[in-house]
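Asks: What follows is a protein structure lacking sequence information:
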């Protein structure tokens, strides 16, 4: 049972080789670039969405922080499209893998921290020791603040992994129950199928919200260090 339940989270392979790289590149192929004088509706919607995301993310940033606009817009578009891709039948969701999410979170977090130490050394070091701290508590607070700093990328990755994985597992369980109840009790199967449809709509919202939350937290880390 456990093997079947978690089978959808196993990285797919082709002739013994993992094809997760091809899957990760698939959302980028969906993003079109028009070379015509008049754009089509999809490309116009895509441009509007990119401008909206850039405006929301860059509103609080200084000129140094706005140099990250392309990175943040690309990040939210990639995570959102990857999460939505995993809701299609017979597909694989790369963001359910903690290793991939850590691979995104750690470099982005490290970049913001290094940027802070480069441009705002005193302010970055001041976060480790709040003003007015009693002398006996100084070593303990420095240790706590250091641990909280290094937990940030882990929290980013675990939050995204847990939310996407939990939703997929719940859909898998309710879908299996609906399939079994179609023979045993059709009226009950209709109820569970309705719940499954509502959960699917919720998962579409969660896929986009988690992409926004991940990128927003990276943006806030950047704002604190620029």
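Replies: In hand now; what should we look at? Fair warning: this is a prediction, and the values are worked out from it, not measured in the lab.
Asks: alpha carbons only for contacts and neighbour counts from here, please
Replies: Noted.
Asks: can you pull out the helices in the chain?
Replies: Counting by DSSP state H, the segments of the chain that form helices are 2-5, 20-30, 41-58, 69-85, 98-119, 121-126, 138-184, 186-224.
Asks: Among those helices, show me which one is buried the most.
Replies: helix 69-85 (a mean of 19; mean count of other Cα atoms under 10 Å).
Asks: I'd like to know which elements it is packed against.
Replies: helix 20-30, helix 41-58, helix 186-224 (3 or more Cα pairs under 8 Å, 6 or more residues apart in numbering; DSSP states H and E).
Asks: can you do 6 Å?
Replies: helix 186-224 (3 or more Cα pairs under 6 Å, 6 or more residues apart in numbering; DSSP states H and E).
Asks: try this one side by side with the last:
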């Protein structure tokens, strides 16, 4: 009986209860916390990466936008850790679920839009109609811009889901091919090298997709503050 390719993307259930919540909370245990005056190397590297990411995200923001720095940094660390969690053998990647990614994208997008309409009502409404638009095109362009505005959270969630799912499927297929070609040493070696390089690439993609998701939310916030 062949194994289903999408088995690793199914939510694990123990005694009829989904354990997604426990899986999502697990990566937080991997972040060390300082418990003494002098930090160790792991905590120092963690703090350096956190400060570097926060600086890159908040450089172009005004003081109102910089109040979101803690939330955006926490979002980046959460998505990156859950993406990396899926690289462990026999593990489950929460970010392969579109419902979870929509649950992150929609509230953050709605928050930035609400801030824009509250603080910059005229400018937010002006984004729906480009300057110099002919009169007869105004209704159509307003409709198009409104639809594109509401598509933003869906694009955020689908981008993250598609990239993580595609990478894991490719790893599964290459790994299965390597096992099937174990009797042919040369081909098995080639596929194993490809699999090793692909695993390194997936580690990079896990971090890059977390940064892209957070960066796009940061850009939406920048346009509305």
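Replies: Great, that's in hand. The structure presented is a predicted model; accordingly, all values stated were derived computationally and were not measured.
Asks: thinking again about what came up before, redo the helices of the first structure as JSON lines? Include distance to residue 13 of the first structure.
Replies: Shown next, in JSON lines, are those (distance: least, Cα to Cα, whole Å):
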{"stretch": "helix 2-5", "distance to residue 13 of the first structure": "17"}
{"stretch": "helix 20-30", "distance to residue 13 of the first structure": "8"}
{"stretch": "helix 41-58", "distance to residue 13 of the first structure": "32"}
{"stretch": "helix 69-85", "distance to residue 13 of the first structure": "18"}
{"stretch": "helix 98-119", "distance to residue 13 of the first structure": "16"}
{"stretch": "helix 121-126", "distance to residue 13 of the first structure": "44"}
{"stretch": "helix 138-184", "distance to residue 13 of the first structure": "20"}
{"stretch": "helix 186-224", "distance to residue 13 of the first structure": "24"}
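Asks: Residue 91 of the first structure: which of those is closest?
Replies: Closest to residue 91 of the first structure of these, according to Cα to Cα: helix 69-85, at 7.1 Å.
Asks: Over in the second structure, find the residue span the closest one aligns onto.
Replies: Aligning helix 69-85 of the first structure against the second structure (TM-score structural alignment) gives residues 69-85.
Asks: By how much does the matching stretch deviate from the first structure on average?
Replies: Its aligned residues in the first structure lie a mean 0.5 Å from stretch 69-85 of the second structure after superposition (mean Cα distance after the TM-score superposition for the first structure).
Asks: which residues does residue 78 of the second structure contact?
Replies: Residue 78 of the second structure sits next to no residue when contact means Cα atoms under 6 Å, 6 or more residues apart in numbering.
Asks: Repeat the analysis, applying 8 Å as the threshold.
Replies: Counting by Cα atoms under 8 Å, 6 or more residues apart in numbering, residue 78 of the second structure touches 27-28.
Asks: With residue 162 of the second structure instead?
Replies: Residues near residue 162 of the second structure by Cα under 8 Å, 6+ apart: residue 96.
Asks: gap between the residue most central in space within the second structure and residue 19 of the second structure?
Replies: Taking Cα atoms, centre = their mean, the centroid of the second structure lies closest to residue 210, which sits 3.7 Å from it. Distance of residue 210 of the second structure to residue 19 of the second structure, given as Cα to Cα, to the nearest Å: 23 Å.
Asks: Residue 84 of the first structure and residue 72 of the first structure: what is the separation?
Replies: 18 Å.
Asks: How about residue 131 of the first structure?
Replies: Where residue 72 of the first structure is concerned, residue 131 of the first structure sits at a distance of 32 Å (Cα to Cα).
Asks: And residue 211 of the first structure, by the same measure?
Replies: From residue 211 of the first structure across to residue 72 of the first structure, the span is 11 Å (Cα to Cα).
Asks: cool, and residue 217 of the first structure?
Replies: For residue 217 of the first structure, the distance to residue 72 of the first structure equals 11 Å [Cα to Cα].
Asks: circling back: quick check: which of the helices of the first structure is nearest to residue 11 of the first structure?
Replies: Among these, helix 20-30 sits nearest to residue 11 of the first structure (Cα to Cα), with 6.6 Å.
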